[in-house]
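Asker: A predicted structure for the sequence below; I have some questions about it.
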Amino acid sequence: MRALDRDFTEETATDIVLGRNEACSLPRLTQIMAVLVPHLHAVVRELDLTSAEWMAAIAFLTATGQISSDRRQEFILLSDTLGVSMLVDAINNRKLDDVTPSTVLGPFHVDGAPEMDMGGTISLDGRGEPLLVEGRVLDERGVPIEGAVLDIWQTSEDGFYDTQDPSQPDMNLRGVFRTGADGHFWFRTIVPASYPIPNDGPVGKMLAALGRHPMRPAHIHFIVSAQGYDALTTHVFLAGDPYLSSDAVFGVKEALIRDVLTSTDAERAAARGMQAPFKYLDTDIRLQHEAATLSQGPQE
């Protein structure tokens, strides 16, 4: 039997694990493990971690996996509440100053939302205070983008997505819209509410132990895409919400906050299928040309 080159100790642990990984033929995985293992071992050493604490961490991760399903992703919540999702987003979405900032996707996006005619309502059950959302999709210079696709979703008036609330119709408060030549978009919805992220699982217990609340400020989600442009995942946050400065998932950016205003303009109300007075929110969205397009110069 071949003798061990050296024993696995506090001092040798990291080098031994890295040496065992040297046969990996995947360059990116090799790079990741070469960074991850030393950092993970450094945490264990710095904390002088006990066996009981490590088993508690394993139990926490096990519970996080067990509560996850096709309608709930607890690992995304964990990533969000630790700021990892927003950090990854920041690294992968280094934008020009003149475009709309990105923010987290969140765990409640659903593929296959219905495509609607411009001006349609995404509120299928009619509950809540009506809200008109209107704006334009533009490029970095303010030129309208034709054919931009907006995938939109939000909570109900009491703070639940349709996937959380069996009393809501499927695909309630979700819709897909496509801009015309002027880049203009508008749709009807209801005023969303601030809400707690799911806090009945391990992530909720973690937040409680940390003395943190689980609340997110009221917002509307957007994924906006167009040919030749970087796709944008973002929110529009409602000004005045009490949780803007303490969003549980760190998603708020100043440039994404908008006022909900009241209009008494009967002509605009009639043109938008609403009754005056009505609530409205105006927001333009600016996309950035793809890197290859930018290097060639934006196309007219």
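Answerer: Structure's in. What do you need? As the structure is a prediction and not an experimental result, all values here were calculated from the model.
Asker: Please make it C-alpha for all contacts and neighbour counts, starting now.
Answerer: Will do.
Asker: Just give the closest residue to residue 168, not the sequence neighbours.
Answerer: Nearest residue to residue 168 in three dimensions, chain neighbours excluded: residue 162, at 5.5 Å (C-alpha to C-alpha, 6 or more residues apart in numbering).
Asker: now swap in residue 170 and tell me
Answerer: Distances taken as C-alpha to C-alpha, 6+ apart place residue 162 nearest to residue 170, at 6.2 Å, with adjacent residues excluded.
Asker: Count the neighbours of that neighbour for me.
Answerer: Neighbour count for residue 162, taken as other C-alpha atoms under 10 Å: 21.
Asker: thinking it is in contact with residue 125, fair?
Answerer: No. Taking contacts as C-alpha atoms under 8 Å, residue 162 lies outside contact range of residue 125: 10.9 Å.
Asker: Where is the longest strand in the chain?
Answerer: Counting by DSSP state E, the longest strand found in the chain is strand 130-138.
Asker: Buried residues in that strand, which are they?
Answerer: Buried residues in strand 130-138, counted by 16 or more other C-alpha atoms under 10 Å: 130, 131, 132, 133, 134, 136, 137, 138.
Asker: how close does the second one get to residue 51?
Answerer: From residue 131 over to residue 51 the distance is 54 Å, taken as C-alpha to C-alpha, to the nearest Å.
Asker: try this one next to it:
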Amino acid sequence: MQAHERGFFTEENSVEVVTGRNINAKDARLRAVMDVIIRKLHEAVKEIEPTQDEWFQAIQFLTAVGHKCDDWRQEFILLSDVLGVSMLVDAINNRKPSGASESTVLGPFHVADAPELPMGANICLDQKGEDMVIHGHIRDVDGRPIAGATLDVWQANDEGFYDVQQKGIQPDFNLRGLFRTGPDGSYWFRAVKPKYYPIPHDGPVGQLLAALGRHPNRPAHLHFILRADGCQPLITHIFDPDDPYISSDAVFGVKKSLLANFKRTNDPERAYELGFGGEFWDVEYDFVLAPARAGKGLA
């Protein structure tokens, strides 16, 4: 019998006994991670003191989460999202220097290989919704414009659905596009005003939210992935600050710095220039990219 196998389990020494069995782990990082998880889990159990029935209910809940997962639906990611863990992992892995734009979660509806469009193009292909123009500049942390930066953009429509959720209803690549900045680092494109929408809530995570008295909604936003030579890639959103769910995003993705000014505009001359039929929404937002980390290229 090896020394680490001699401990007999008690309520008091449970952490030491269980973590001691991991001494021969082949991966030091795995052992360190499991030591923390075991310690925190045992601390939680000792504080909560669940009944046998309550613990079995917890196991049944996690089993139901697993059963809800398939090639399209990842209920464990959804659980991570609503517990704020996804945003915490994102924050830890995307610490930015002062002045750089902040990141947020990617979300499940990004589609690779969206078409590259000329600057100013309208990404709304079905002409449904309230017209909107989005514009601004991409700069580095020293304020210099970044030429040749790419903006991969996508959004939900005015009913809160992405094109991939409504195959046969929305055109493919509706409200998606890739744009590339010119020498002055400016960008602009046309779209429609997005609407808030619920995360999937027909499964165990939705039941958990309901039991906690929480809604499943995400406030209206536009998604961006920005890339440029010599800079860290940025995955982020911009949000409508007047959205009814702006202070209670179900997945905690809102950051104060990502609130944009969605301005309702009545300017017939500019509307004509933009190809809009009347009033429109004007959104201006500048992005600041952090320098690439040493030894790391574009993701």
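Answerer: Right, received. Where do you want to start? Treat the numbers as computed from the prediction; the structure is a model and nothing was measured.
Asker: After superposing, what score do the chains get?
Answerer: The TM-score (TM-score structural alignment, normalised by the length of the second structure) is 0.90; 293 aligned residues with a C-alpha RMSD of 2.2 Å.
Asker: joint contacts of residue 162 and residue 125 of the first structure?
Answerer: Residues touching both residue 162 of the first structure and residue 125 (C-alpha atoms under 8 Å, 6 or more residues apart in numbering) are 168, 169, 172.
Asker: In the second structure, what residue corresponds to the second one?
Answerer: Right, residue 169 of the first structure. Aligned counterpart of residue 169 of the first structure in the second structure: residue 171 (TM-score structural alignment).
Asker: neighbours around its match, how many?
Answerer: A count of nearby residues for residue 171 of the second structure, using other C-alpha under 10 Å, gives 14.
Asker: any idea how far residue 123 of the second structure is from it?
Answerer: 11 Å.
Asker: swap in residue 131 of the second structure?
Answerer: For residue 131 of the second structure relative to residue 123 of the second structure (C-alpha to C-alpha), the value is 11 Å.
Asker: which residues do those two both contact?
Answerer: Taking C-alpha under 8 Å, 6+ apart as the criterion, residue 131 of the second structure and residue 123 both touch 190, 191.
Asker: which ones are touching the residue nearest to residue 170 of the first structure?
Answerer: 155, 156, 168, 169, 170, 171, 172, 173.
Asker: Surely it is in a strand?
Answerer: No. Per DSSP: H, G, I helix; E, B strand; the rest coil, residue 162 of the first structure lies outside any strand segment and is coil.
Asker: any idea where the strands of the second structure begin and end?
Answerer: So, for the second structure - with DSSP E - the strands run 131-140, 150-155, 176-180, 186-192, 197-198, 217-218, 221-227, 234-239, 261-265, 280-284, 287-289.
Asker: could you dump these to CSV with distance to residue 116 of the second structure?
Answerer: Output for the strands of the second structure, formatted as CSV (distance: least, C-alpha to C-alpha, whole Å):
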stretch, distance to residue 116 of the second structure
strand 131-140, 17
strand 150-155, 9
strand 176-180, 4
strand 186-192, 12
strand 197-198, 27
strand 217-218, 27
strand 221-227, 13
strand 234-239, 18
strand 261-265, 25
strand 280-284, 21
strand 287-289, 19
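Asker: just the helices in the first structure please.
Answerer: 13-20, 27-47, 51-67, 74-81, 84-92, 202-209, 266-271, 291-296 (DSSP state H).
Asker: The first one vs the second structure, mean deviation?
Answerer: After superposition onto the second structure, the mean distance of helix 13-20 of the first structure to its aligned counterpart is 2.0 Å, using mean C-alpha distance after the TM-score superposition for the first structure.
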